[in-house]
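> just coords:
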């Protein structure tokens, strides 16, 4: 019995890690695209958390509630004096 004739273009990829990556983009572009967007989102989240930690977290100049801090506490240096600000 004869084999059926192949119709279309057959794409071949090398048997390497880059070939696997290219084959993934060729066969399942939706999954590869969303995976790349997920990696970008994870990178942005890590960068945001690093910036949040570097700037000492949620420490705004004006708060809705009072915070009592002893003068010898190291966090006292982080708070600004609301009387002497650059705002009029």
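Nice, thanks for sending it over. This is a predicted model, so every value here is computed, not measured.

> can we go C-alpha only for contacts and neighbour counts from here?
Noted.

> Could I get the contacting residues of residue 34?
By CA atoms under 8 Å, 6 or more residues apart in numbering, the contact set of residue 34 is empty.

> And here is the other one:
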């Protein structure tokens, strides 16, 4: 008596790619399936990193203290900000 297997074997159609179950495998699978989204996500992360670095440098170098401003600022000599002013113009006011 001959017994036939009634469940057909799945046929492989196209190119089958297997990825590992790790985080790197997930990244590789994402690059394989949705490269546009993975590429734009990487560029967004790079942009966020550069933005954070730029803001950090701006505040580290006291970026709000500019030599030439649109409006004038009068600072008393006893103010702690007076020592940070770049190229001050001293004026004697006589009241």
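Thanks, I have the structure now. Since we're looking at a predicted model, the values are computed, not measured.

> Give me the TM-score for this pair.
Comparison of the two superposed chains (TM-score structural alignment, normalised by the length of structure 1) gives a TM-score of 0.80, and 83 aligned residues with a CA RMSD of 1.8 Å.

> which residue numbers in structure 2 go with the biggest helix by length in structure 1?
In structure 1, taking DSSP state H as the definition, the longest helix is helix 29-54. The alignment of helix 29-54 of structure 1 onto structure 2 (TM-score structural alignment) spans residues 35-60.

> average gap between that stretch and structure 1?
With mean CA distance after the TM-score superposition for structure 1, stretch 35-60 of structure 2 departs from structure 1 by a mean of 0.7 Å once superposed.

> Show me which residues of that stretch are buried.
The neighbour-count check on stretch 35-60 of structure 2 (16 or more other CA atoms under 10 Å) flags residue 38 as buried.

> Quick check, central residue of structure 2?
residue 48 (1.2 Å; CA atoms, centre = their mean).

> Tell me the gap between the match of helix 29-54 of structure 1 and the middle of its chain.
Relative to the chain's own centre, stretch 35-60 of structure 2 is displaced by 2 Å; criterion: CA atoms, centre = their mean, to the nearest Å.

> swap in stretch 62-78 of structure 1?
With CA atoms, centre = their mean as the basis, stretch 62-78 of structure 1 stands 31 Å off its chain's centre.

> what's the straight distance from one end of it to the other?
By CA to CA, to the nearest Å, the extent of stretch 62-78 of structure 1 from end to end equals 13 Å.

> Nice, that's everything, thank you.
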